[in-house]
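*Asks:* Just a sequence and a predicted model for now, questions to come.
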Amino acid sequence: MEQIKLKGVAASGLAKAIELLPKETLSSIDAINRLNHSYAIYIAPYNLRATQRKFVKRRFHIAIMLLISMFVQAQDFKNISNPDEAIQQASILAAKSNNSQLLNSQNFTDENLFAVRFIPVGMSPSEYNKLDSEKQNKYLTVVYKTFDNTFSFNYITGTYDVVFDVWKNYVSNTATKDNNDKQYIDKEKRIVYLLSEDNDERWKITRQLL
């Protein structure tokens, strides 16, 4: 193979390039190190902060939901002043059952009672109306006593699973389905709550003053 010989400017330029190669290589390595350093200082912390922000945001949402839950648990059976609030309160109780949807509300003036009824998700009002009263009564119903535009929680009825969820979440949070904890006394508020079997398919939580 014929050898190419460089002379003059070309030869000196190549020699200069070879001489500068180690220095430029070190400069390139240094640049990469500075880039990594910049990433460590700026980009990585930014990504970390973004992850931390997402985590904090998620924890904040959880905390808010817990606070709301605590607030509801503390306020759930307090007297309220209008039918809309009664329906809202009853809906919060029913929300513990993922299979419940609002059907209607009804005012029984002669008995001073206001009832809020729920049916299983997927059931239409017409399907509900075709059922006999015994089957209708097994679905979740929240009943209030009414007096001088005040609505006071009286009792709730429904299947055992649904009623027990309300009992555990809003009355006795230490209750289990295996124990016989069917009574809870709030001495401070002088109120007693009773969990009892109404019939074969329906259970009931009753609120009474001591």
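*Replies:* Sure thing, it's come through.
*Asks:* Going by C-alpha atoms from here, please, whenever you check contacts or count neighbours.
*Replies:* Will do.
*Asks:* secondary structure element for Arg59?
*Replies:* helix 44-75 (DSSP states H and E).
*Asks:* helices or strands up against that helix?
*Replies:* For helix 44-75, there is no helix or strand it packs on, judged by 3 or more C-alpha pairs under 8 Å, 6 or more residues apart in numbering; DSSP states H and E.
*Asks:* Could you tell me which residues within that helix count as buried?
*Replies:* 69, 72 (16 or more other C-alpha atoms under 10 Å).
*Asks:* Please compare the first structure with the one that follows:
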Amino acid sequence: MPESRVLRRAADRFHTVADGTETFHSFSYGRHYDPDNIGFGPVIAINEERIAAGAGYDEHHHADAEIVTWVLDGVLDHEDSTGHGGQVRPGVAQRLSAGAGVTHAERNASDVAALRFVQMMVRSTNEDEPEYAQATVPAGPGVHETVPVHADARLVVARPGPDAPVELEVEHAALLHVTRGPLSVDGTVLDPGDALHVAGPTRLGLTGRNGEALVWLIPHSRG
């Protein structure tokens, strides 16, 4: 398969505003629908959530998805029907495997400071009981593993440093979502909220002083 790259800018994302919450959707989600942008491989949602102090989402249901959360600013209060609850802070990747069905609630842990996080959903291979997992991701430059998922994909955090470019080997496809920037991918400058969809085997070179990207590496076409 020949290599192809599609750049989607942050300003082109769908936008939802509700009481105390604001969401930027990288793919079709809820009432926002674009038949040409419903997902990439097994990745079906990337939502940047901005939650006002004291606000959040009450208990709601998911099934058949891996839900991965990465906090950018603030502290997230999480509670779900697997019995897990607590706070998620920057530097921790959280995964809720919905399995046959799970409910969870997510709220801003602070009554004074805003919360911002990225929540991603991937088609799951887990058809059994829901599962919870989280992992602390190393700080600093490099390509860092996050938390395992029941899916045909693997999530890493890529951070180039001032004098430390990083390389990503793409076996089949990759999706880069920039969380901090700017950063450059083979000379193309990406800002926060921008996404790059890469299809075909290749190697990506990332540079940037303080850039960070969440990268889904997709090993093959299944899923």
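*Replies:* Perfect, thanks for sending it. As the structure is a computational prediction, the values presented were derived from the model and not from experiment.
*Asks:* Post the TM-score for the overlay when you can.
*Replies:* Here the TM-score for the pair of chains, by TM-score structural alignment, normalised by the length of the first structure, is 0.21; 79 aligned residues with a C-alpha RMSD of 5.9 Å.
*Asks:* got the contact list for Glu167 of the second structure?
*Replies:* 203-206 (C-alpha atoms under 8 Å, 6 or more residues apart in numbering).
*Asks:* In strands, which of those appear?
*Replies:* Of the positions in the contacts of Glu167 of the second structure, 203-206 sit in strands, assigned by DSSP state E.
*Asks:* now the helix or strand harbouring Arg34 of the first structure and helix 44-75, what's the angle there?
*Replies:* Using DSSP H and E, the element containing Arg34 of the first structure is helix 8-38. On the basis of axes from the mean of the first three to the mean of the last three C-alpha atoms, to 10 degrees, helix 8-38 of the first structure is oriented at 20 degrees to helix 44-75.
*Asks:* so what secondary structure elements neighbour the helix or strand encompassing Val143 of the first structure?
*Replies:* Secondary-structure assignment from DSSP H and E places Val143 of the first structure in strand 141-147. Counting contacts by 3+ C-alpha pairs under 8 Å, 6+ apart, strand 141-147 of the first structure is packed against strand 113-120, strand 150-158.
*Asks:* List the buried residues for the last one?
*Replies:* Spelled out, that is strand 150-158 of the first structure. 151-158.
*Asks:* Tell me the first helix or strand C-terminal of that strand.
*Replies:* helix 160-170.
*Asks:* Tell me which residues touch Ile68 of the first structure, please.
*Replies:* Ile68 of the first structure neighbours (C-alpha under 8 Å, 6+ apart): none.
*Asks:* For the closest residue to Gln87 of the second structure other than its chain neighbours, the count of nearby residues, please.
*Replies:* Distances taken as C-alpha to C-alpha, 6 or more residues apart in numbering put Asp77 closest to Gln87 of the second structure, at 4.6 Å, once the chain neighbours are dropped. The tally of other residues near Asp77 of the second structure (other C-alpha atoms under 10 Å) stands at 16.
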